[in-house]
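Please work out how this folds:
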Amino acid sequence: MKHFDYVIIGAGSAGCVMADRLSNDERCTVLVLEAGPVDTDPRISDPARWVELGGSPVDWGYLTEPQKYAAGRQIPWPRGRVVGGSSSINAMVHMRGCAADYDNWAAQGCTGWDYESVLPTFKAYEDFDGGDSGYHGTRGPLKVSLPHDVHPLSEAALSAALGLGHPANSDFNGETTLGVGWNPLTVWDGRRQSAAVAFLGPALKRSNLTLRTGVLVTKLVSSQDRITGVEYVENGTARTVHVDGEVVLCAGAIETPKLLLLSGIGPTDDLKDLGITVTSHAPGVGANLHDHPGVGITFTSKQPVVPGHNQHSELGMFANIDGSPERPQVQFGVVLAPHVAEGLVAPPNGFTFYPSWTTPESRGSLKLRSARPEDQPLIDPCYLQTESDLDGLTGAIELSREWAHAPAMEDWTDKEVLPGPGIHDKQTLRDYVRRAVGTWFHPVGTCRMGSDIDSVVDNRLKLRAFDNARVADASIIPTVPLGNTNAPTLMIAHRAADFILADAQ
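Now for the predicted structure:
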């Protein structure tokens, strides 16, 4: 049995950061185990081709359970199954969320995770082409840029939003998130800057770092309060690696809780029902699953919407449907193509306003389908369970319509296709939201951080009941920040590495 000081499970966004930080100490040996292949698919590096990656071999291809409050639909949940994880297949929008998000984490008992505490970490890993305004870094490994050669439709949409009174925002990761402006992108010189490109690739030059791909981790082996080994399957052969120091779970909001449950760490009754020996009763594992729900409002265009030079959604906006100046309730993406939910028909030429509800109250769960590691788990985000989520997206449709028909959009907006010009009353709009709601690809929360007894990890991300195991990915997020979740995930992993290195000393 081989021994490593650190074993990192998952080479996604968090795992790439963790591998880079821990292997920087040449005295330590680091192993990274990744279920997917290396990131050589040419579509990954091309920002315009990210839309081709969902449903491809580099996607886990998850489906939710039938959604009780969303017309009984099973909704696709793309997640990266490749080196770089979802940072290798996402739309490359780099948002941190607002200060209130992290101050709220601290208020929930996550001491040390307020905005003032996490901002230095966001800056540390970033190389932003807009310079350092006090909110950005310019010397980090991850290159972030504002869009270049923007599409004329995006220009028109920007003018339309400003004409409606929405404030201009030149930096969504700066002083405020409210307003309309250009999305910061993990794109540099026309190529995707995934976590694999920024963090893992350079680190793999070190002799003390080992990456194994195409392996399925099946169980954490424990003895009393320590994780002593990790079992996995490689090329059909079961193997075990011994953990001398710490094991770090970086497999994401789906695979991390799944592995914990397979290892007997989770709600006792659920584990016993599947015949899994209980290692540690942890009722929070798999609970608190939530996501930013989104809904598309699609229009045909008066002129051809030709492909742009960026990643199809270069313009963004944060707004409130009630006009208040508080934390934004809605994040908009202006998609330079007709984007519709499964089962709905897109026009051949058009564009879509795709708002997400940034303050979802609905909470779901992740559970095991069986005790077989190769089976996908039961994913139930409970979309639209709460009236506030349903009403929020309904209100976002009305705001989208106003935006699309503003004077500056006159040369572009032709006809509304979805929901359709005849759908205006509250009930029919709600019915459309149920038929069209989908993911903004931001699942979080299934291994919640906190100081209460039901939290899965403590404020230094240690797995409760174990001295040498941490979770360092989006699963630890107690409440989803507004905006996109890749940037917070990188921050979480960076801070977790700080904790590990400090404890080692």
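
contacts and neighbour counts: CA atoms only from here.
OK.

Any idea how many residues pack against residue 494?
24 (other Cα atoms under 10 Å).

One more: the one 5 residues further on?
A total of 15 residues lie near residue 499 under the criterion other Cα under 10 Å.

Here is the second sequence; please produce its structure so I can put it next to the first one:
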Amino acid sequence: MSKGYDFIIIGGGTAGSVLAGRLTEDASVNVLLLEAGGSDRHPYYHLPAGFAKMTKGIGSWGWETVPQRNMQNKVFRYTQAKVIGGGSSINAQVYTRGNAQDYDDWRQMGCDGWSYEDVLPYFRKAEDNETYDNRYHGKGGPVGVSEPRAPLPVCEAYFEAARAVGIPRNRDINGETQEGACFYQLTQKDGRRSSAAMAYVTPNRHRANLTVRLAAQVRRIVVDKGHATGVEMMDGTRIAAGREVLLCSGAVGSPRLLQLSGIGPADHLSDLGIDVVFDQPQIGENLQDHLDLYCIAELRGPYSYDRYAKPHWAAIAGLRYLLGRRGPVASSLFETGGFWYVNPDARSPDIQMHLGLGTGIEHGVAAMPQGGVTLNSCYLRPRSRGTVRLQSADPAKAPLIDPNYLQDPMDREMSIRGLKLTQEILSQEALSKYILAERLPGPDVQTEQDYFDFICQHSKTSHHCAGTCRMGGDPGAVVDTRLRFNGIAGLRIVDNSIMPSVVSSNTNAAALMIGEKAADMIKADHGMGTGVGQGLSPTTRGAA
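Okay, the predicted model is just below:
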């Protein structure tokens, strides 16, 4: 093998970036961060509105799902980041953690040490919150968390419309109570995206014990006598890991690489001609995601950011941003929304909404020629479970991604209820000054079958995939509660794939927390200290 390292991190996404920054706080260990994607030098990665470009273009691997058998064989574009920082470099920067009960449910499922009270300190540790410093929020952490800098008057009208249907305003949905309509806080600092790469990696590239390699695709994890000893790159080069291999490639990438390494369901691997290193049937199982539906309304005038798609208005928007970090370029475009109920018996909010200040923002979503707004909804606790499998032993081939959307009838019913709730909100008097007419679903969609047919055409992923390398206290779990792989020493998984159930919100903040908590566990397991109270150096805190 070539030069070895104490820790090899596979995947420079959100959690992998956190590990790189935190583990190298100890100068006595050497860390190699391998990222299959490229650099984040392109300016769109740092402009808040740039996510609309990057998710459709160079920021994504361009993968798709298999035809969804419970949605009339619809194929979904399934965005997976192809850049250092992972999803945090291309997402809409919405900072939501889920509901406290989500983590208490994990504990009740056997994940000791992962209750809400257990994970809250790690959410706080990651934050440099410009607004709050209290029981729920922290200042001085690496990740900038800030208020929207570019809301529009239609946002306030949305709050009034939500109130008219019984949804109160909530100033902090990451605080004591999740329910209510809100401005989301955003992973931004000084009007720029605060990705995990910019918060944890870039400020620390000078550290002699941190090596970062981009466009570095791992062929397989090397396992010798039940111990992960390193990685093999695509060119056949092997790199040794003296302490641990840390797999951080996400809910799709992590099970994919494990299976390419001969670690996974034995029957599936054998069928593809892959030598079985370790039979673990749960790898790639338990895939969960939030199905995103949307209601689109045409506006009476230029009340959204749609007009800035035209070249001369785009130039004006760029100038406004350069002069004051304001305007549409400073907007994530989805910074307004909230949490509410469509099932009156739900234990906590079961629907999340995002108000898009335009149309056609994401791939496959219709655009209004005269401008409009989009109100998305997603059912937060799907019962359907899917899989990630290989289509071939060839690592150049895309994986078979099957979220299995709407397999459970409850998911279908609750999703349609959420769509109807967005229609009800947009129809309120408070928004009549702005909205000319609802265009999608529109008046022709009336029956339950109409709604189902509509969502089989007009829906997308919420980009919240999780669960494919499930954590648990039971022998069948892929990783234990310290995220160590059950059955192979020296291998740990640190990303959203370890979630036993997907959290009730966007998932990037949870990935930050998982990375922070894992870093402390790794330090403790190797006698490096817990890292509590250390943080990054004052000169690099909150770097963006």
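
Superposed, what's their TM-score?
The TM-score (TM-score structural alignment, normalised by the length of structure 1) is 0.97; 502 aligned residues with a Cα RMSD of 1.4 Å.

against structure 1, where does stretch 246-256 of structure 2 fall?
Stretch 246-256 of structure 2 corresponds to residues 248-258 in structure 1, going by TM-score structural alignment.

how distant is that stretch from the center of its chain?
For stretch 248-258 of structure 1, the separation from the chain centroid amounts to 12 Å (computed by Cα atoms, centre = their mean, to the nearest Å).

swap in stretch 174-183 of structure 2?
Averaged C-alpha coordinates place stretch 174-183 of structure 2 at 19 Å from its chain's average position (Cα atoms, centre = their mean).

corresponding residues in structure 1 for it?
The alignment of stretch 174-183 of structure 2 onto structure 1 (TM-score structural alignment) spans residues 173-182.

Buried residues of that stretch, list them for me.
For stretch 173-182 of structure 1, burial by neighbour count (16 or more other Cα atoms under 10 Å) applies to 173, 174, 176, 177, 178, 179, 180, 181, 182.

Which of those residues fall in strands?
In this view, these that belong to strands under DSSP state E are 179, 180, 181, 182.

What is the nearest of those residues to residue 28 of structure 1?
Distance to residue 28 of structure 1 across these (Cα to Cα) is lowest for residue 182, with 41.6 Å.

gap between the closest residue to that closest one other than its chain neighbours and residue 139 of structure 1?
With sequence-adjacent residues excluded and distances taken as Cα to Cα, 6 or more residues apart in numbering, residue 182 of structure 1 is closest to residue 315, at 4.7 Å. Computed as Cα to Cα, to the nearest Å, the residue 315 of structure 1 to residue 139 of structure 1 distance reads 26 Å.

which one of the two has more residues nearby?
Between residue 315 of structure 1 and residue 139, counting by other Cα under 10 Å, residue 315 is the more crowded of the two (23 against 14).

And residue 374 of structure 1? What does it align with in structure 2?
Per TM-score structural alignment, residue 374 of structure 1 is aligned with residue 396.

thinking again about what came up before, OK, contacts around the equivalent of the residue nearest to residue 182 of structure 1 over in structure 2?
When structure 2 is aligned by TM-score structural alignment, the residue opposite residue 315 of structure 1 is residue 336. Taking Cα atoms under 8 Å, 6 or more residues apart in numbering as the criterion, residue 336 of structure 2 is in contact with 155, 181, 182, 183, 184, 354, 355, 356.

list the ones among those that structure 1 also has?
Contacts conserved in structure 1 for those, using both residues aligned by TM-score structural alignment, their matches' Cα atoms under 8 Å: 155, 181, 182, 183, 184, 354, 355.

so where's the longest strand in structure 1?
strand 237-249.

what's whichever helix or strand comes after that strand packed up against?
Where DSSP states H and E defines the elements, the next helix or strand beyond strand 237-249 of structure 1 is helix 252-262. Here helix 252-262 of structure 1 touches strand 215-223, strand 365-367, going by 3 or more Cα pairs under 8 Å, 6 or more residues apart in numbering; DSSP states H and E.

Okay, strands next: where are they in the stretch 201-350 of structure 2?
Using DSSP state E, counting those that start in this stretch, the strands of the stretch 201-350 of structure 2 run over residues 210-213, 218-224, 227-233, 238-247, 263-264, 278-279, 291-299, 336-340.

Does anything pack onto the longest one? Which helices or strands?
Read it as strand 238-247 of structure 2. Checking 3+ Cα pairs under 8 Å, 6+ apart, strand 238-247 of structure 2 ends up next to strand 2-10, strand 227-233, strand 491-493.

Mind giving me the packing neighbours of the shortest one?
Which is strand 491-493 of structure 2. The helices and strands touching strand 491-493 of structure 2, judged by 3+ Cα pairs under 8 Å, 6+ apart, are strand 238-247.

Straight-line length of stretch 84-104 of structure 2, end to end?
Stretch 84-104 of structure 2 has an end-to-end distance of 32 Å (Cα to Cα).

go on, stretch 381-389 of structure 2?
Start-to-end span of stretch 381-389 of structure 2 (Cα to Cα) is 23 Å.

again, but for stretch 394-403 of structure 2
Taking Cα to Cα, the first and last residues of stretch 394-403 of structure 2 lie 22 Å apart.
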